[in-house]
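J.: No letters, just coordinates:
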């Protein structure tokens, strides 16, 4: 007798606006996550590398990397949101609301805020707002993402279309600056570069120079680390071309780590204004990155400025080129990410 205890995941017609999904399984994060993260990516930002450096910046010790928090909270949602995804399409309204410390336990909750069936009738786009909480029920992260999901039955009627109105950027008042963060005694020598907040100009572009070729084993190890179970990252039969699609978060972390060369003092990501995975990334691609300064803002924290950056990951081509004359992303562009970071003044 065939069993019915396994879960094939949700399909497009299983989502409805207003639905709340409590995701399994909570995850306690410790130094192992940090060690693996720094092994997978060339991550070198000092605040996430040194307890002593973090204490000089007013923090009790070094918090977990901001993108570790993102990946863990995101990974919890995959079995319920994107197990049957064709692709993760974009992000908006992301806010890091509290530091995550070694020993914290994270869980995720999502609310469906939009649905839109595609014209082909075979897939649809689902919009969710996800929040990550620690063991004290403190919200540590929230963000919106939208994902293209297959339909179980192509003859199922299309739902009423609801597309959320998402502002293009967070305001300075929406950004959370950790309590006691203080960059007045910031050590630029130990951080690796002398460039302060005031040294960057709006419109300035930075080529981060270095590149990393992505290998099959490492991107699957990273995706398993975050307990992301999306089939397209592991199962070659899940995509028509027989390739494994590299988790978009892997590209984000790689590009952020590469941005150290030129932005070593952009220490903390505190806001995610928007993001798009412009083209698929596959094993063998060499990821490179460049950034553009979009905006700057002063903050009330001592010695701390906020800088808004566009981070672009590519797999070749000329730096600083993003879209063609038709307004579409160039084929070599992998990621277009718009975020706020904190930097010493």
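T.: Thanks, I have the structure now. All values derive from a computational prediction rather than experimental measurement. Numbering: from 1, shown residues only.
J.: For the rest of this, base every contact and every neighbour count on C-alpha atoms.
T.: OK.
J.: Now residue 167: which helix or strand?
T.: Here residue 167, judged by DSSP states H and E, is contained in no helix and no strand.
J.: for residue 212, same thing?
T.: Counting by DSSP H and E, residue 212 is part of strand 205-213.
J.: now do residue 35
T.: Per DSSP H and E, residue 35 falls inside helix 31-40.
J.: How about residues contacting that helix?
T.: 43, 44, 64, 65, 68, 102, 218, 222, 225 (C-alpha atoms under 8 Å, 6 or more residues apart in numbering).
J.: a markdown table for those, including distance to residue 318?
T.: Output for the contacts of helix 31-40, formatted as a markdown table (distance: C-alpha to C-alpha, whole Å):
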| residue | distance to residue 318 |
| --- | --- |
| 43 | 24 |
| 44 | 26 |
| 64 | 34 |
| 65 | 30 |
| 68 | 30 |
| 102 | 40 |
| 218 | 26 |
| 222 | 28 |
| 225 | 33 |
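J.: Give me the subset of the residues you listed that lies in helices.
T.: Among these, the members found in helices (DSSP state H) are 68, 218, 222, 225.
J.: and here's the other structure:
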């Protein structure tokens, strides 16, 4: 029998199927150092143990998106090894901080299937959970992926498209135990702007840009143990280019958003997201944000702000879609998330 893993194809999935992903990963200070080397990440809560302790946490956690990448990477060999594209996200929640020394593993359940009209591909919906060494769920999210069929004559499954929340409510968000922004140090955080200073509808140009390097992308993809062929193998795409991992763009845009949103410290909810256009090395990522909503929480000094984060490869900020309703060609990422901010 074959010893190698060709990855799952669309016809290999079934509704209710649970996939426990291989290779748990113990994370440490090395992951933080590499994450901050790959992206211009400067949010104080993830940079300083002392700052984190001043906010009621025992130490500085691993960046939310770094933990997301580790969990996401576990799923790739089983979910998206033969993917054409990662299409979207929903119902993402960070449930517990991940600290150096924690061991992460992942499990996914197939919750939706829909064959495309061309008969050659289909969309697979999975709900993924990342767990720590104690079996506690530290995060969960839904994503849907377009996957190739290996046998185009395989019968189409019954179409099941899950009903997903368009937006998480503030009651869906989990605030880490002990978090308290009552004595928040705005000087050390880098900006004076607090929750009350932002208005719904406000747009922020994050000004800075970072050019994507092939070497850094490959280092990041290997760091997260993401084995998707489109990221590694230059012969896998007709144009001979390796596609930049969408999470790399997410982290780059989030890091750029520090300039104007330095106090949006913790990501706790992912409402939705779209990788609108592909990213390749040599392109320069810029970012802008829009405040979509705000909510009070019951935790001292902590407010929640819902943000749209858009990554572009040039062009004027605050332009998202054309008159036809389609994303403009310069838009690479449209991400909708909840973050915690001092009031």
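T.: Looks like it arrived, so ask away. All figures in this text were calculated on a predicted structure; none of them were measured in a lab.
J.: Any idea what the TM-score is?
T.: Once superposed, chain against chain, the TM-score is 0.99 (TM-score structural alignment, normalised by the length of the second structure); 343 aligned residues with a C-alpha RMSD of 0.6 Å.
J.: coming back round to it: among the ones in helices among the contacts of helix 31-40 of the first structure, which two are most distant?
T.: Using C-alpha to C-alpha, the pair of these lying farthest apart is 68 and 218, separated by 16.0 Å.
J.: With neighbour numbers in mind, choose between the two.
T.: Neighbour tally, residue 68 of the first structure and residue 218, criterion other C-alpha atoms under 10 Å: the higher count belongs to residue 68, 18 against 15.
J.: What lines up with the more buried one in the second structure?
T.: Counting by TM-score structural alignment, residue 68 of the first structure corresponds to residue 66 in the second structure.
J.: ranges for the strands of the second structure?
T.: 18-20, 25-26, 83-94, 103-115, 121-131, 137-148, 203-211, 266-274, 284-296, 302-312, 331-342 (DSSP state E).
J.: now the ones you listed as TSV including distance to residue 240 of the second structure and mean neighbour count?
T.: Output for the strands of the second structure, formatted as TSV (distance: least, C-alpha to C-alpha, whole Å; neighbours: other C-alpha atoms under 10 Å):
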stretch	distance to residue 240 of the second structure	mean neighbour count
strand 18-20	32	16
strand 25-26	31	18
strand 83-94	15	21
strand 103-115	27	22
strand 121-131	21	24
strand 137-148	19	22
strand 203-211	20	17
strand 266-274	24	23
strand 284-296	20	21
strand 302-312	22	25
strand 331-342	20	24
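J.: mind checking what residue 182 of the first structure lines up with in the second structure?
T.: Taking TM-score structural alignment, residue 182 of the first structure has residue 180 as its aligned residue in the second structure.
J.: if I look at that match, how far off is residue 94 of the second structure?
T.: 17 Å (C-alpha to C-alpha, to the nearest Å).
J.: Go ahead and confirm residue 304 of the first structure touches residue 344.
T.: Yes: Residue 304 of the first structure is in contact with residue 344 according to C-alpha atoms under 8 Å; the separation is 4.9 Å.
J.: what residues do the two have in common as contacts?
T.: Common contacts of residue 304 of the first structure and residue 344 (C-alpha under 8 Å, 6+ apart): 183, 184.
J.: and the equivalent of residue 213 of the second structure over in the first structure, how many neighbours?
T.: By TM-score structural alignment, residue 213 of the second structure lines up with residue 215 in the first structure. Under the neighbour criterion other C-alpha under 10 Å, residue 215 of the first structure is assigned a count of 14.
J.: what's the answer for the one 10 residues further on, then?
T.: Residues within reach of residue 225 of the first structure, counting by other C-alpha under 10 Å, total 15.
J.: ditto for the one 5 residues further on
T.: Applying the criterion other C-alpha under 10 Å, we find 25 residues in the vicinity of residue 230 of the first structure.
J.: list the contacts for the spatially closest residue to it that is not a sequence neighbour?
T.: Spatial nearest neighbour of residue 230 of the first structure, excluding adjacent residues (C-alpha to C-alpha, 6 or more residues apart in numbering): residue 83 at 4.6 Å. Contacts for residue 83 of the first structure (C-alpha under 8 Å, 6+ apart) come out as 9, 10, 229, 230, 231.
J.: most neighbours, which of those?
T.: Going by other C-alpha under 10 Å, residue 230 tops those with 25 neighbours.
J.: And that residue, what's its match in the second structure?
T.: Match for residue 230 of the first structure (TM-score structural alignment): residue 228.
J.: And that match, how close does it get to residue 61 of the second structure?
T.: For residue 228 of the second structure relative to residue 61 of the second structure (C-alpha to C-alpha), the value is 27 Å.
J.: what do you get for residue 51 of the second structure?
T.: 11 Å.
J.: Looking at these two, which is more packed in?
T.: Legend: neighbour count by other C-alpha under 10 Å for residue 51 of the second structure and residue 61, higher for residue 61 (22 against 19).
J.: got the contact list for the closest residue to that one other than its chain neighbours?
T.: For residue 61 of the second structure, ignoring the flanking residues on the chain, the nearest one in space by C-alpha to C-alpha, 6+ apart is residue 99 at 4.6 Å. Shown in contact with residue 99 of the second structure (C-alpha under 8 Å, 6+ apart): 27, 28, 59, 60, 61, 62.
J.: The first structure: which residue goes with residue 99 of the second structure?
T.: Per TM-score structural alignment, residue 99 of the second structure is aligned with residue 101.
J.: swap in residue 285 of the second structure?
T.: Mapped onto the first structure by TM-score structural alignment, residue 285 of the second structure lines up with residue 287.
J.: So which bit of the second structure is the helix holding residue 35 of the first structure matched to?
T.: Going by TM-score structural alignment, helix 31-40 of the first structure sits over residues 29-38 in the second structure.
J.: Give me the buried positions along that stretch.
T.: 31, 32, 35, 36, 38 (16 or more other C-alpha atoms under 10 Å).
J.: rewinding a little: and the contacts of residue 83 of the first structure, which of them are in helices?
T.: Of the contacts of residue 83 of the first structure, none are assigned to helices by DSSP H.
J.: Sort out which one of those residues lies nearest residue 323 of the first structure for me.
T.: residue 230 (28.7 Å).
J.: Contacts only, for that closest one.
T.: 78, 79, 82, 83, 84, 85.
J.: What sits closest to the first one if chain neighbours are left out?
T.: This means residue 78 of the first structure. Using C-alpha to C-alpha, 6+ apart, the nearest residue to residue 78 of the first structure is residue 228, at 5.9 Å.
J.: I'd guessed the one you found sits against residue 75; true?
T.: Yes: using C-alpha under 8 Å, residue 228 of the first structure makes contact with residue 75 at a distance of 4.5 Å.
J.: For residue 199 of the first structure, the count of nearby residues, please.
T.: Neighbour tally, residue 199 of the first structure, other C-alpha under 10 Å: 8.
J.: aligned partner of it in the second structure?
T.: Checking TM-score structural alignment: residue 199 of the first structure goes with residue 197.
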